[in-house]
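Novice: Quick one, fold the following:
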Amino acid sequence: MKLKTMSKPVFDGHAVRRILERRLPVEAVEQIAQVGVTVQENGTRVMKRGDVNGKPVHVVLAKPNTIITVYSADEWESTVAVRRKRQ
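Specialist: A predicted model of the protein is given here:
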C-alpha cells in the first residue's frame, strides 16, 4: 500500500525569515511538513511536529501545502492538546 504524501511545500516569506533566523535546514522543514506528526488541525491550517538535531520543531501550514511559520516547540509554553478526528 502506497502512502499519500503532500506535494512539495510552498514557503511563505514569513516562514523563510523564521527558517533563516532559527538556522533550520530547509530539507528538515520540508520533511516535517510532508510527514510530520499532526499536532493540531482546523479547516484552513495544520500544525505538524518533528525533530531537527534532537530538538522539537513545529511547522504550521495553510492548507493544502503552504508553510506559513516554523518555530522550535520549546520557544513557548505549549498548551496544545493533540486532537483526533472522530471516526
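Novice: make it CA atoms for all contacts and neighbour counts henceforth
Specialist: OK.
Novice: Now do the strands in this protein.
Specialist: 10-11, 37-41, 45-52, 55-62, 66-72 (DSSP state E).
Novice: tell me which strands and helices the first one is in contact with?
Specialist: If contacts are counted by 3 or more C-alpha pairs under 8 Å, 6 or more residues apart in numbering; DSSP states H and E, strand 10-11 sits against strand 66-72.
Novice: how about this one, so we can line them up?
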Amino acid sequence: MISKSVHKEDIKGALRKRYGTLIAFEQAHDLPTQSVKDVLRGRASARVEQAIADDLELPLHRLFPGRYVAAQAGDSSLKRDNRRTKRNAHRLSAEAR
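Specialist: Here you go, the predicted structure:
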C-alpha cells in the first residue's frame, strides 16, 4: 500500500542529501537552529514547514498530514486542521481539567 504521507526519516534524508546536514538547511533558509528537528518531532512552525515543503517540492498536507488538510475543489490554499476533535485531542486536554 502506498502511503499518502512522507515519513519523517525520508524528509530528513532528502534534506541531508541536498545540504549535508539539517543545520546547513536551516542556515540556507535563515531558520532558527534545531527548528527542523522540532518540526519533525511534532512542534508546529508554519515558516519551517513551508520551507521544507518548498525545498522538497511537496504539498504541506502530504508532508504533515496531521496538521494540514488538502484543499478541496474551489479552495485557493491549504488550511490548518483546526477541527474541534483535532483541537481536543491533545494528551493533556482531559487530564488538565
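Novice: TM between them?
Specialist: The TM-score (TM-score structural alignment, normalised by the length of structure 1) is 0.32; 45 aligned residues with a C-alpha RMSD of 3.4 Å.
Novice: quick one on the thing from earlier: need the strands of structure 1 in JSON lines (columns: mean neighbour count and distance to Val26 of structure 1).
Specialist: Shown next, in JSON lines, are the strands of structure 1 (neighbours: other C-alpha atoms under 10 Å; distance: least, C-alpha to C-alpha, whole Å):
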{"stretch": "strand 10-11", "mean neighbour count": "16", "distance to Val26 of structure 1": "10"}
{"stretch": "strand 37-41", "mean neighbour count": "17", "distance to Val26 of structure 1": "18"}
{"stretch": "strand 45-52", "mean neighbour count": "19", "distance to Val26 of structure 1": "11"}
{"stretch": "strand 55-62", "mean neighbour count": "20", "distance to Val26 of structure 1": "11"}
{"stretch": "strand 66-72", "mean neighbour count": "20", "distance to Val26 of structure 1": "11"}
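Novice: Throw those strands into JSON lines and include distance to Val29 of structure 1, thanks.
Specialist: Output for the strands of structure 1, formatted as JSON lines (distance: least, C-alpha to C-alpha, whole Å):
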{"stretch": "strand 10-11", "distance to Val29 of structure 1": "10"}
{"stretch": "strand 37-41", "distance to Val29 of structure 1": "13"}
{"stretch": "strand 45-52", "distance to Val29 of structure 1": "8"}
{"stretch": "strand 55-62", "distance to Val29 of structure 1": "7"}
{"stretch": "strand 66-72", "distance to Val29 of structure 1": "8"}
